[in-house]
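Enquirer: Dropping the sequence and predicted coords here.
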Amino acid sequence: MRHHFVAGGLAAMLLALSAGTQAVPLDTGSSEIRNFIDEASERHGLDPAMVESLLEEARHKQDIIDAISRPAEAMPWRRYRPIFLGEDRIREGAAWWVEHEALISRAAEEYGVDEAIIVAIIGVETRYGMHRGRHRVLDALVTLAFGYPPRADFFRRELEQFMLLVDEEAIDPLEVRGSYAGAMGIPQFISSSYRHYAVDGDGDGRRDLVGNVADAVASVGNYFKAHRWRQGEAVVFPAEVAEPARADALANQGRQPYTTVGELRAAGIEPMGDVADDAAATLMALEGEAGTEYWIGLHNFYVITRYNHSPLYALAVYQLAQAIREEKQ
């Protein structure tokens, strides 16, 4: 089956594009772009003429390259944490939770996910839907697919997924906006995640993550269920360290659990909480306000990093969830 980008008709969309943009169009006649058009069309049953027409409306934007080259996750923890743990964001999170409590409670029960984690994910991603991104998703994906070699393969795959998504969900590909990395909507799903994990949370027959809170909340729940969140289990513990040099040698070896709590205890690293020796774990040494902080991440911590690979992100989500829960009570 050929996909024709049915979201209102491509011809009408092209007329709506502003002619005053100062970004740079693609050279769709280049061998690189021609190969992409041919391969994407063949792989997914896309109409080659429509793929080319859509790419002709995309613009390479240097500010997107600049943004991905200096991500917040590259900051030390002492600078990263205050971005997401401010008093305003905590209060807003508690209020947003109360406002949408029925939706959040239903999603948490259906998907077996902590309510506070759902709220905190959306709080970190878009400040509860208030900041959903200013870049056209098409421009972001095209810019990174053909202008950012370190991750070009990934973003070319996401560009293909976006082309499928806009057809399936009747999304206007020239209007939808998101982050510099092409994430979109209230929960900031990338195109492949949108296609695979988004759900219809209110039974209206659509999966609308851009404007529908019920769909966004349920989709976050479904994402965590799919990545094997274990409801009721701990997420992360601060740790006391007997020998910092030894702990530093064991720390920051990857986001996926690579040791056990028992092995960390044997090295003089004690979690400040009740957790079994055989629990899979990862150790983090982070630059905090008062010096190095040590944290032991467990299975559920790893699950949060499936949403965003940064351990700083996962720790911010966890701490925001705890703070919002306390504020709400």
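Expert: Received, thanks.
Enquirer: Going by C-alpha atoms from here, please, whenever you check contacts or count neighbours.
Expert: Fine.
Enquirer: The nearest residue to residue 297 once chain neighbours are set aside and residue 80, how far apart?
Expert: Counting by CA to CA, 6 or more residues apart in numbering, residue 297 lies nearest to residue 236, which is 4.4 Å off, once chain neighbours are set aside. In this view, residue 236 and residue 80 are 18 Å apart by CA to CA, to the nearest Å.
Enquirer: The two: which is more packed in?
Expert: residue 236 (25 against 17; other CA atoms under 10 Å).
Enquirer: give the contact list for the more buried one.
Expert: 295-298, 300-301, 315 (CA atoms under 8 Å, 6 or more residues apart in numbering).
Enquirer: Those: which two are farthest apart?
Expert: 295 and 300 (13.6 Å; CA to CA).
Enquirer: still on that earlier bit, in helices only, show me the contacts of residue 236.
Expert: Cross-referencing the contacts of residue 236 against helices under DSSP state H gives 300-301, 315.
Enquirer: which residue ranges form the strands in the stretch 151-300 of the chain?
Expert: 177-178, 236-241, 259-260, 269-271, 280-288, 291-297 (DSSP state E, counting those that start in this stretch).
Enquirer: can I get the ones in helices among the contacts of residue 236 in CSV with neighbour count and distance to residue 177?
Expert: Putting those into CSV (neighbours: other CA atoms under 10 Å; distance: CA to CA, whole Å) gives the following:
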residue, neighbour count, distance to residue 177
300, 23, 30
301, 25, 29
315, 20, 27
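Enquirer: Using a markdown table, lay out those residues together with distance to residue 105.
Expert: Output for the ones in helices among the contacts of residue 236, formatted as a markdown table (distance: CA to CA, whole Å):
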| residue | distance to residue 105 |
| --- | --- |
| 300 | 19 |
| 301 | 21 |
| 315 | 23 |
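Enquirer: picking up where we left off before, if I look at the residue nearest to residue 297, how far off is residue 123?
Expert: Taking CA to CA, one finds residue 236 at 19 Å from residue 123.
Enquirer: adding another structure so you can compare the two:
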Amino acid sequence: MLHLNVNDEISTLKAVVLGTAESCGPVPKPEDAYDPKSLEHILAGTYPKEADMVKEMEAFSQVLKKHGVQVFRPEVLKDCNQIFSRDIAFVIENKLIKANILPDREKEFDAILHVLDRIADEDIIMCPEEVHVEGGDVMPWNDYIFIGTYTAPDYPNQITARTNQEAVDFISQKFPHKTIKSFELRKSTNPRENALHLDCCFQPLGKGKAILHKNGFLVEEEYQWLVDYFGKDNIFEITADEMYEMFSNVFSISPEVVVSEQHFTRLNSWMRKQGFIVEEVPYAEIAKQEGLLRCSTLPLVRE
């Protein structure tokens, strides 16, 4: 049995579901794109090739295993993009919450049944239909749960709006002892302005540090709360271009070890100066789908 345990973003990782790029299907039609960055690459003819993405994920998998992590992979579904396992479920404390995601992606959850079978039934929470939530918007952080959301009236028309107020309320009810801190995110069809998920514009790291992008937040006071919480000197503020490249979507294996994209030169050198061990992997092709390292992982057990 797996004894789920996730209380933050950085404690030493013991078990994780890493997505798969195998059999991810043909290049989507423009009208089938879920996010503006994928659309941009579909139209430009630069959409990533399966073989390249499989290689990138294999490099990530090797780093995880090198650090002693038990790595589960989804069952491969034919012609189905299963890279971003963070979207389909997430763990808070000892509960796995199944995300209510875009309906076309329901079968991705079924592809991890071999993992779910190792988890006690009472530790799996299904969200009611009106609760829309994806794991990229949810970050357990000790006594807090940080949640990215979008509550404007045009929510139903925003394909990039993934987590609603009902989700914030639902998670508050399920974890009454936690302080829920929600953040309104900027949604846009311009990929250089769109914060698809909270982890596209914010990421806490070990050593009291964090990565942040101001323009990803709609409400300045909410952004400022994070600056005050971590302290200005502990924050690496990323530019619009760096947000577009997914700089904040790195992944902590432990408080000291961070997996990052090999081209994130400015960030990686900053993290090393702060005393982190930075494991660099190639992930630029996967980044074209507006997701990166954190998006590809579903942590199950941290120490």
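Expert: Arrived safely, thanks for sending. Treat the numbers as computed from the prediction; the structure is a model and nothing was measured.
Enquirer: Superposing both, give me the TM-score.
Expert: With the length set by TM-score structural alignment, normalised by the length of the second structure, the two chains reach a TM-score of 0.28; 142 aligned residues with a CA RMSD of 6.2 Å.
Enquirer: right, and the strands of the stretch 151-300 of the first structure - which one's nearest residue 162 of the first structure?
Expert: strand 177-178 (12.1 Å).
Enquirer: Give me the packing partners of that closest one, helices and strands only.
Expert: strand 135-136 (3 or more CA pairs under 8 Å, 6 or more residues apart in numbering; DSSP states H and E).
Enquirer: ok, back up a step: just the contacts of residue 236 of the first structure now: which is nearest residue 147 of the first structure?
Expert: Scanning the contacts of residue 236 of the first structure for proximity to residue 147 of the first structure, where the rule is CA to CA, the winner is residue 315, at 31.3 Å.
Enquirer: Contacts only, for that closest one.
Expert: So residue 315 of the first structure contacts 236, 301 (CA under 8 Å, 6+ apart).
Enquirer: What residues of the longest helix along the second structure count as buried?
Expert: When the second structure is parsed with DSSP H, its longest helix is helix 50-66. By neighbour count on 16 or more other CA atoms under 10 Å, the buried set for helix 50-66 of the second structure is 50, 52-58, 60-61, 63-64.
Enquirer: of all the residues you listed, which two lie farthest apart?
Expert: 50 and 64 (21.1 Å).
Enquirer: Residue 182 of the second structure: how many residues sit nearby?
Expert: 18.
Enquirer: Could you look up the SS state of it?
Expert: Assigned state for residue 182 of the second structure: strand (three-state reduction, DSSP: H, G, I helix; E, B strand; the rest coil).
Enquirer: from memory it sits against residue 166, does it?
Expert: No - contact status for residue 182 of the second structure versus residue 166: not in contact, 11.8 Å apart, counting by CA atoms under 8 Å.
Enquirer: quick one: residue 144 of the first structure and residue 66 touch, right?
Expert: No - contact criterion CA under 8 Å: residue 144 of the first structure and residue 66 do not qualify, at 10.8 Å.
Enquirer: Neighbour count: the two, which is higher?
Expert: residue 144 (28 against 11).
Enquirer: Okay, the more buried one and residue 57 of the first structure: tell me how far apart.
Expert: From residue 144 of the first structure to residue 57 of the first structure the distance is 15 Å (CA to CA).
Enquirer: likewise residue 263 of the first structure?
Expert: 55 Å.
Enquirer: before we move on, what about residue 196 of the first structure?
Expert: 26 Å.
Enquirer: likewise residue 39 of the first structure?
Expert: 19 Å.
Enquirer: now swap in residue 125 of the first structure and tell me
Expert: 28 Å.
Enquirer: Kindly report the same for residue 284 of the first structure.
Expert: With CA to CA as the criterion, residue 284 of the first structure and residue 57 of the first structure are 44 Å apart.
Enquirer: Please identify which of the two sits among more neighbours.
Expert: residue 284 (24 against 17).
Enquirer: Do I have it right that the more buried one meets residue 292?
Expert: No - using CA under 8 Å, residue 284 of the first structure makes no contact with residue 292, being 9.7 Å away.
Enquirer: Determine which stretch of the strands of the stretch 151-300 of the first structure is the most buried.
Expert: Ranked by mean neighbour count under mean count of other CA atoms under 10 Å, the strands of the stretch 151-300 of the first structure are led by strand 177-178, which reaches a mean of 24.
Enquirer: returning to what we had before: between the strands of the stretch 151-300 of the first structure, which one is nearest to residue 325 of the first structure?
Expert: Using CA to CA, those put strand 236-241 closest to residue 325 of the first structure, at 16.2 Å.
Enquirer: what is the orientation angle of the closest one with strand 291-297?
Expert: 130 degrees (axes from the mean of the first three to the mean of the last three CA atoms, to 10 degrees).
Enquirer: the inter-axis angle of strand 236-241 of the first structure versus strand 280-288?
Expert: Going by the same axes, to 10 degrees, strand 236-241 of the first structure makes 70 degrees with strand 280-288.
Enquirer: What is the neighbour count of residue 36 of the first structure?
Expert: 18.
Enquirer: My error: substitute residue 169 of the second structure in the last question.
Expert: Residue 169 of the second structure has 12 nearby residues by other CA under 10 Å.
Enquirer: Roughly how far does it sit from residue 302 of the second structure?
Expert: 26 Å.
Enquirer: Show me what secondary structure element comes after the one helix or strand residue 148 of the second structure maps to.
Expert: Using DSSP states H and E, residue 148 of the second structure sits within strand 144-149. Next in sequence after strand 144-149 of the second structure, counting helices and strands by DSSP H and E, comes helix 165-174.
Enquirer: Tell me the buried residues in that following helix?
Expert: 165-168, 170-172.
Enquirer: now for that helix, which elements pack on it?
Expert: Going by 3+ CA pairs under 8 Å, 6+ apart, helix 165-174 of the second structure lies up against strand 144-149, strand 179-184.
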